[in-house]
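Asker: below are the sequence and a predicted model for it; my questions follow.
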Amino acid sequence: MTALPVEHAAVLEHLVDVRPYRHRHGTVFDVGTVAGHPGHRVALVQTGTGATAAATLTERAQAEFDPEAMVFAGIAGGLREWFVIGDVVVATKVYSYQGGRSEDDKFLVRPSAWSVAHRLDQEARRLPRGNAWHSFLPDKGEADPPMAYFEAIAVGDAVLDSRVSELAQRLHESYNDAVAVDMESSGFAHAAHLGDRVQAVSVRGISDFADGQKSTVDGKGGQLLAARNAAAFAIALITALEPVGQNPASEDGPRAGGPSIRNTNKAAGNARVGQQVGVNFGSLKGFR
């Protein structure tokens, strides 16, 4: 799942043998396989902005393809000073921040929240140990490759571009563990949750700092960089999942799939160690 054209194009760069799949109600999915991983089939769609559209098309994709896993790959505004444009956040928790009760002198928050699927969380957390997902980055030779973090994000149908607005203050006071904001992940997470057994995770690249400079940063390519890094993360995770038709266990024991890990990360003092991960959209059951 993606929202913007730049996000859709970033994922499409990783797919081959792509063809359109037209849903009976008009939605057009791009269906292909991950380049170099023919067992991993992906159905890709652009939802447009907002949680409602994301929820509707997530449910539609889920019903049509019965996927092994669902991933929302897109951009987000960062709420922490330690971010660098292009860093990636794997949403361990998704808040819907707009729910609440408005009284005469205050707003009482009543949030909804969804946690990442455990299996996807476990696979994702292995990949940063040796920077395994970096092989999927479009610019592998860059001097400072992006970091990936596992944190909570906050979601609502508003573009946040201020650190002092009423909304910014509410997020700081009531959702202070959220490190980024976007507009679609809550709808995606809610629809996936209602799908019962579907595995789902939202992966977001930091495209700006929600500090009044969004237009300037976007103009310098922040959205493109963030979208491509999030897509790389998502595709790397997808390839860590079992391909179509593969038995999860063999006579020799449990599966040991995914990219090999070389643990070379080091941190001194109180340095923050980012976790870098790739993403996989999983196999598609019942694909027609």
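Answerer: Nice, thanks for sending it over.
Asker: from now on I want contacts and neighbour counts done on CA atoms only, so please keep to that.
Answerer: Fine.
Asker: so where do the strands sit in the stretch 151-288 of the chain?
Answerer: 178-182, 199-208, 249-250, 253-254 (DSSP state E, counting those that start in this stretch).
Asker: excluding its backbone neighbours, what's nearest residue 150?
Answerer: Spatial nearest neighbour of residue 150, excluding adjacent residues (Cα to Cα, 6 or more residues apart in numbering): residue 90 at 4.9 Å.
Asker: residue 249 versus the residue nearest the centre of the chain, what's the distance?
Answerer: Of all residues in the chain, the one closest to the mean position by Cα atoms, centre = their mean is residue 203, 1.5 Å from it. To residue 249, residue 203 is 28 Å away according to Cα to Cα, to the nearest Å.
Asker: of the strands of the stretch 151-288 of the chain, which stretch is the most buried?
Answerer: strand 199-208 (a mean of 28; mean count of other Cα atoms under 10 Å).
Asker: and residue 140, which of the three is it?
Answerer: Following DSSP: H, G, I helix; E, B strand; the rest coil, we place residue 140 in the coil state.
Asker: hmm, it is touching residue 131, no?
Answerer: No. Look at residue 140 against residue 131 with Cα atoms under 8 Å: they stay out of range, at 11.4 Å.
Asker: which one of those two has more residues nearby?
Answerer: Between residue 140 and residue 131, counted using other Cα atoms under 10 Å, the more crowded position is residue 131 (25 against 11).
Asker: just list the residues touching residue 207, thanks.
Answerer: 75-78, 85-86, 217-218, 222-227 (Cα atoms under 8 Å, 6 or more residues apart in numbering).
Asker: out of those residues, which is nearest to residue 3?
Answerer: Distance to residue 3 across the contacts of residue 207 (Cα to Cα) is lowest for residue 75, with 8.9 Å.
Asker: ok so, going back, can you put the strands of the stretch 151-288 of the chain in TSV and add distance to residue 125?
Answerer: Shown next, in TSV, are those (distance: least, Cα to Cα, whole Å):
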stretch	distance to residue 125
strand 178-182	18
strand 199-208	12
strand 249-250	21
strand 253-254	18
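Asker: got another, please set it beside the one above:
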Amino acid sequence: MTTLPTAVICTPLNVEYAAVADLLGHRPHTTETRGGSIYELHEFRARRTSWRLVLALTGRRNEETSAAVERAVQEWAPQVLMLVGVAGGLRESRVGDVVAATKVYGYEGGQDTDLGWLQRPDALPTSHALDQLAQQVSREGFWIWRAEPDADAPPPVHHRPIASGSKVVTGSSSYTADRIRESFGDAYAIDMEGFGAMAALRRSPSVQATVVRGVSDVLDDKDKDADRLTQPMAARRAAAFALALLDRFDPEPADAPAAAAPPAPVYNIGAQGPGATSTAGAIGNGATGQVVQQPYRYYEGP
């Protein structure tokens, strides 16, 4: 049983998983299979402590991600969980930027009536502690050197909401894009897994959780050939920012093994002399008692 604090990084796509693993280097690690899911375990040495860092591949879409995150929390009981990967950019975000989510909108909830679609927004906040830390990490700017050692300056980091749903949105004039602008106008990125991840953590308030996304495209500029270049870059930047958060996070002390119970006290009680009597007993966990009777021999001396 490890005494290290545990963090879990979940990635929906293989390119995102590979980005995190690559930044962790080629240090020894292990894999474990639990409930059919394969997890990769690393020891991540941060500024204040070392972490047991668990990598998990969740798969795409909110439903699948929600189930995978809930399972990871049950299996590993982490203090920190981050969903890390790529996303489409909204508003002023551009390819290569990072979005550290302050909350995640579920943009698909609503009521379909004869008068039209009535939006019913749903939003889940990310961890306040991680949001505060993200602000500090982005101000310092050193995080980019983990991903790009020769970078002159870090890309912009947007501390804004993310809109999340099951649709692949490929045009800024599409019906879904219009709905997002009308009802979720402050969102800076769009993904397909963030809301599911945060929804899975509603029943785990002790887990500090957030979503970190690298912008790999914008709605009017989706191209599969371009994705082969921009997705690895965006995933690597998101991974570098997430690891910088973990590097600065101050964990709660891990549960130490229970101390052994102190030995039960031993008392010798007796009576000596002509006609003497003694009553003895023992009380408490593990206590034992014994009464010994011996003939009394009186010694008068020479």
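Answerer: Yep, that arrived. Please read all numbers here as calculations on a predicted model, not as lab measurements.
Asker: report the TM-score for the pair.
Answerer: Here the superposed chains carry a TM-score of 0.80, computed using TM-score structural alignment, normalised by the length of the first structure; 243 aligned residues with a Cα RMSD of 1.9 Å.
Asker: still on that earlier bit, what's the closest of the strands of the stretch 151-288 of the first structure to residue 58 of the first structure?
Answerer: Nearest to residue 58 of the first structure among these is strand 199-208 (10.3 Å), distances taken as Cα to Cα.
Asker: off-centre distance for that closest one?
Answerer: Put simply, strand 199-208 of the first structure sits 3 Å off its chain's centre (Cα atoms, centre = their mean, to the nearest Å).
Asker: quick one: that strand aligns where in the second structure?
Answerer: Mapped onto the second structure using TM-score structural alignment, strand 199-208 of the first structure spans residues 208-217.
Asker: that stretch vs the first structure, mean deviation?
Answerer: Superposed on the first structure, stretch 208-217 of the second structure shows a mean distance to its aligned partners of 0.3 Å (mean Cα distance after the TM-score superposition for the first structure).
Asker: what's the neighbour count on the aligned residue in the second structure for residue 52 of the first structure?
Answerer: Using TM-score structural alignment, the equivalent of residue 52 of the first structure in the second structure is residue 63. Around residue 63 of the second structure sit 18 other residues, with neighbours defined as other Cα under 10 Å.
Asker: what's near enough to touch the closest residue to residue 63 of the second structure other than its chain neighbours?
Answerer: What sits nearest to residue 63 of the second structure in space, not counting adjacent residues and going by Cα to Cα, 6+ apart, is residue 196, at 5.9 Å. By Cα under 8 Å, 6+ apart, the residues touching residue 196 of the second structure are 61, 62, 63, 64, 65, 66.
Asker: and residue 8 of the second structure, that's in a strand?
Answerer: Yes. Using three-state DSSP, the secondary structure at residue 8 of the second structure is a strand.
Asker: distance of it from residue 69 of the second structure?
Answerer: Counting by Cα to Cα, the gap from residue 8 of the second structure to residue 69 of the second structure is 9 Å.
Asker: please apply the same query to residue 244 of the second structure.
Answerer: 21 Å.
Asker: the two - which one has more neighbours?
Answerer: Comparing residue 244 of the second structure with residue 69 by other Cα under 10 Å, the one with more neighbours is residue 69, at 26 against 21.
Asker: quick one: stretch 88-97 of the first structure aligns where in the second structure?
Answerer: So stretch 88-97 of the first structure is aligned with residues 98-107, judged by TM-score structural alignment.
Asker: just stretch 175-185 of the first structure next, same as before
Answerer: Residue span in the second structure matched to stretch 175-185 of the first structure, by TM-score structural alignment: 184-194.
Asker: and the matching stretch, end to end?
Answerer: 15 Å.
Asker: which helix runs longest in the first structure?
Answerer: Looking across the first structure with DSSP state H, the single longest helix is helix 222-240.
Asker: mean shift of it relative to the second structure?
Answerer: Looks like 0.4 Å for helix 222-240 of the first structure (mean Cα distance after the TM-score superposition for the first structure).
Asker: quick one, that helix and strand 199-208 angle?
Answerer: 160 degrees (axes from the mean of the first three to the mean of the last three Cα atoms, to 10 degrees).
Asker: which other helices and strands contact helix 222-240 of the first structure?
Answerer: If you count contacts as 3 or more Cα pairs under 8 Å, 6 or more residues apart in numbering; DSSP states H and E, helix 222-240 of the first structure packs onto helix 5-12, strand 37-44, strand 69-78, strand 88-96, helix 118-126, strand 199-208.
Asker: now these in TSV, with distance to residue 23 of the first structure?
Answerer: As requested, those are exported to TSV (distance: least, Cα to Cα, whole Å):
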stretch	distance to residue 23 of the first structure
helix 5-12	18
strand 37-44	12
strand 69-78	18
strand 88-96	28
helix 118-126	27
strand 199-208	21
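Asker: so how far is residue 52 of the first structure from residue 202 of the first structure?
Answerer: Counting by Cα to Cα, the gap from residue 202 of the first structure to residue 52 of the first structure is 16 Å.
Asker: for residue 253 of the first structure, that is, sorry about that
Answerer: 43 Å.
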